[in-house]
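A.B. asks: quick one, structure for this:
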Amino acid sequence: MTTIRVRLTLIYSGLFLLTSVVLLVTVNLLLSQALHTRIARFPMPAPVKPVKPVVPGEAVRGVPERPSPPPLPRLVDDVVGYQWEVTVLTVGILTLVSLAVGWLVAVRILRPVHRITATARRLSLSNLHERIALTGPKDELKELADTFDAMLDRLERSVEGQRRFIANASHELRTPLAVQRAAIEIGLPEDVGEIRDKLLFHNRRTENLIDALLVLAQAEHGLERSGPVALDEVVRLVLAEGGSGHVTVTARTEPFVVDGDPVLLNRLVTNLVDNAVRHNHPGGTVEVTLAHGILTVRNTGPEVPWERFGDLFEPFRRLHTTREQGAGLGLSIVASIAKAHGADVRARPNPGGGLELTVAFAGHRDRSRKTRPVPEVL
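C.D. replies: Model (predicted):
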């Protein structure tokens, strides 16, 4: 694949060499023709008789005649041949010079394009405030950079509007549900316990669904705040607060600090552990490991067919449809939070059933740096 820089270099060099060769060849041809024309106008000298050889003992009569000079046409051919040799050497030198100059010119012309490309690669939802701010003459590249900056302005306003909508929706949706739950718990008598429990179950399920959707939307819109977070402390806090029930949970962690949002990272670990506990069987195990920046959650449980692995991280996809299952957003939220933190999420089956979910974070940071406090509630 040929880059634009190489193509521009070849175009500049080709045009320069073409004009140079045409110029030199034309000059040589015209020079050769002019010399032959001028020489043809000169009168040709009379032929010179050959000098008689001197015989020893014979008297020399007169002065011996000088040999005739070489003919002028041969001299013209020598001059034109030398001119062609110089032309070939000059074209070779110009080829190297034109390639070097063409490369430098292409680099200089494409420098603004590289700046635009670097900015586009660096941008994400967490740094939409950055701009190219290209300076220089108002040419096509300046117009392209200004158009890109204007597009970023519109995109930033749109993202900020969506974030405000998420915050407002979080308040407006959670408040009536909380009031509804309180009314059910206080207003309904004890003799309608089955109906009361069913209403409370659906109320909590709706709250969990709304909370999951809001977290998913927040993760997909990038990080509003970022700072060093001790991920090992997050794992220990989640395991200390969560209930394992009929499943044995073991953990092995080492100090690891990642740049991110402590609330979202807490939710990522919570969803992984909750998914491992929920999709398990009585007496099963869950192993949580954090080593070398890789968080691994491995559990026992039912086998997952290979054809269903593509559905694990899709929203509202459930492998089972029991009453205890959630809305199918747990691993979708994990994938979105990991993507917002530049991490990679993978899943593979365990021999005998269950899953192994891994989240590989990008970099390791010094634990001695000041970290952000881990929230104790979600």
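A.B. asks: going forward, measure contacts and count neighbours with C-alpha atoms only.
C.D. replies: Will do.
A.B. asks: would you map the helices across the protein?
C.D. replies: For the chain, the helices identified by DSSP state H occupy 4-41, 72-122, 140-187, 193-220, 231-241, 262-278, 330-340, in order along the chain.
A.B. asks: need those in TSV with distance to residue 299 and mean neighbour count, can you?
C.D. replies: Compiled in TSV, the helices of the chain are given as follows (distance: least, CA to CA, whole Å; neighbours: other CA atoms under 10 Å):
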stretch	distance to residue 299	mean neighbour count
helix 4-41	51	15
helix 72-122	37	15
helix 140-187	33	14
helix 193-220	23	16
helix 231-241	14	18
helix 262-278	6	22
helix 330-340	15	24
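A.B. asks: mind giving me TSV with those helices and columns for distance to residue 295?
C.D. replies: Converted to TSV, those look like this (distance: least, CA to CA, whole Å):
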stretch	distance to residue 295
helix 4-41	42
helix 72-122	26
helix 140-187	29
helix 193-220	19
helix 231-241	9
helix 262-278	9
helix 330-340	11
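A.B. asks: next, the structure of the following sequence, for comparison with the previous one:
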Amino acid sequence: MSVHATLRRSRLSIRLRLTLLYGGLVLACGIALLTSVYFLMRYIPDYAEPKLLSPGDSHEALMPPSAVCPTHIAAPSDLIVSKDDFLTMLLRVYGVALIGLALVALLLGWIIAGRILAPVHRITQTARTVAGHTPDERIHLDGPHDEFTELADTIDTMLDRLQTSFQAQQRFAANASHELRTPLTTMRTMLQVAAAHPQDHDLAILAPKLLATNERSIATVESLLLLSRADHGMNDTEPVDLASVAERALEQVHNEATAGRVSLRGEVHPVHLRGDQDLLHHLLINLLYNAIRHNHSGGIARLTIVARDDTAVVTVTNTGELISAEDADRLFEPFYRAGTRTRANGHGLGLALVRAIAQSHHGTATATPNPDGGLTTTVILPATDP
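C.D. replies: Modelled structure (predicted):
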């Protein structure tokens, strides 16, 4: 066990510290009160001098006749005949009361500290349960809105987000394994069949199939590497003319749009920002490919880039099949495909890359389904002066 852990174990519990704090405060207030009363009673009032006792007199001589009882005489230590006797008795009685008050304060402090810290124990127990591989457990602390309920609600929200993130990571790992295993399995099957029956296979036919399958695997791996790069943020940035990057992207996807009989339109205004030009190019390319490949013959894909309130707003709108709002948001998950997208050309990482690149540039990426079909994807990035 480390020295730090040993020191932590040797410290007093919070409950005991609160108890000592409450009791100490009561004790300190009592001592201050006793001291104040003592000095006030000693120096402020005027005390009449007591009758001097002769050698033959007793204490009863100073007492009123009604106070003298033949069957009971108070002990001389309890008899007050002078100012010093009064102050001594005051200290004695007040000291006994102060000790009793301190003990009661410690007991009440222990009980109150336990009640105050009960939510903390519940939070700790829930955290231990979650750490013990029960991620569905939540605190759900009841009671008035205070610091403890706010802390519990914050932890519940954090646990919800962590669970969502863990589930997304699990889906990502499973989907990535599937995407990489499928082409490799396909290539192995083709090679095994060709090796078993070489006379029935022509290399000129087999080679292009193996090459296409291999290129699909390479594209998936490159996309995963690009996604990892975007998720880890940018180390270096440079001024980027987004309009120029958009013009090159439109030119790059023009042939595929023509082959798919999709009308490609662009409305690009000058916008400048700081970022990674290569990543921003991939962002626009993936947006355009998504709009072209998930479209129908005779459809439209439109790219618009404008500057608005110190931001660069990139909007890509396309026609196509009807998409629900839930599916529109889930399209940003890696490998998620909705509707006919499962049969479209691609590996399900396009919009995931778009969102990751946008977030690495301190921006946002959202998608909204169009009423007549298709999708409108909007990326907002912080812009700079030229």
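A.B. asks: where does the TM-score land?
C.D. replies: After superposition, the two chains reach a TM-score (TM-score structural alignment, normalised by the length of the first structure) of 0.50; 210 aligned residues with a CA RMSD of 3.2 Å.
A.B. asks: residue 290 of the first structure: which of the helices of the first structure is closest?
C.D. replies: With distances scored as CA to CA, the stretch of the helices of the first structure nearest to residue 290 of the first structure is helix 231-241 (7.0 Å).
A.B. asks: that closest one packs against which elements?
C.D. replies: strand 257-260, helix 262-278 (3 or more CA pairs under 8 Å, 6 or more residues apart in numbering; DSSP states H and E).
A.B. asks: swap in 10 Å and give it another go.
C.D. replies: With contacts defined as 3 or more CA pairs under 10 Å, 6 or more residues apart in numbering; DSSP states H and E, helix 231-241 of the first structure has these neighbours: strand 248-253, strand 257-260, helix 262-278, strand 285-291, strand 294-299.
A.B. asks: can you lay out these as JSON lines showing distance to residue 27 of the first structure?
C.D. replies: Conversion of these to JSON lines gives the following (distance: least, CA to CA, whole Å):
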{"stretch": "strand 248-253", "distance to residue 27 of the first structure": "81"}
{"stretch": "strand 257-260", "distance to residue 27 of the first structure": "69"}
{"stretch": "helix 262-278", "distance to residue 27 of the first structure": "76"}
{"stretch": "strand 285-291", "distance to residue 27 of the first structure": "76"}
{"stretch": "strand 294-299", "distance to residue 27 of the first structure": "72"}
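A.B. asks: and of those, who's closest to residue 117 of the first structure?
C.D. replies: Closest of those to residue 117 of the first structure is strand 257-260, at 25.0 Å (criterion: CA to CA).
A.B. asks: so which of the helices and strands packed on helix 231-241 of the first structure is nearest residue 16 of the first structure?
C.D. replies: In this view, these are compared for proximity to residue 16 of the first structure by CA to CA, and strand 257-260 is the closest at 53.0 Å.
A.B. asks: can you give me the neighbour number for the residue nearest to residue 348 of the first structure when sequence neighbours are not counted?
C.D. replies: Nearest non-adjacent residue to residue 348 of the first structure, counting by CA to CA, 6 or more residues apart in numbering: residue 356, 5.4 Å away. The local packing of residue 356 of the first structure (other CA atoms under 10 Å) involves 19 other residues.
A.B. asks: again, but for residue 248 of the first structure
C.D. replies: Counted with other CA under 10 Å, the neighbours of residue 248 of the first structure add up to 14.
A.B. asks: thinking again about what came up before, out of the helices and strands packed on helix 231-241 of the first structure, which is closest to residue 95 of the first structure?
C.D. replies: For those, the distance to residue 95 of the first structure is smallest for strand 257-260, at 52.3 Å, taking CA to CA.
A.B. asks: and that closest one, what does it pack onto?
C.D. replies: Using 3+ CA pairs under 10 Å, 6+ apart as the contact criterion, the elements in contact with strand 257-260 of the first structure are strand 227-230, helix 231-241, helix 330-340.
A.B. asks: can you list those in JSON lines and add distance to residue 270 of the first structure?
C.D. replies: Compiled in JSON lines, these are given as follows (distance: least, CA to CA, whole Å):
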{"stretch": "strand 227-230", "distance to residue 270 of the first structure": "15"}
{"stretch": "helix 231-241", "distance to residue 270 of the first structure": "6"}
{"stretch": "helix 330-340", "distance to residue 270 of the first structure": "9"}
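A.B. asks: so which of these is nearest residue 169 of the first structure?
C.D. replies: Using CA to CA as the measure, helix 330-340 is the one of these that comes nearest residue 169 of the first structure, at 18.1 Å.
A.B. asks: what is that closest one packed up against?
C.D. replies: Contacts defined by 3+ CA pairs under 10 Å, 6+ apart place helix 330-340 of the first structure against helix 193-220, strand 257-260, helix 262-278, strand 344-349, strand 355-360.
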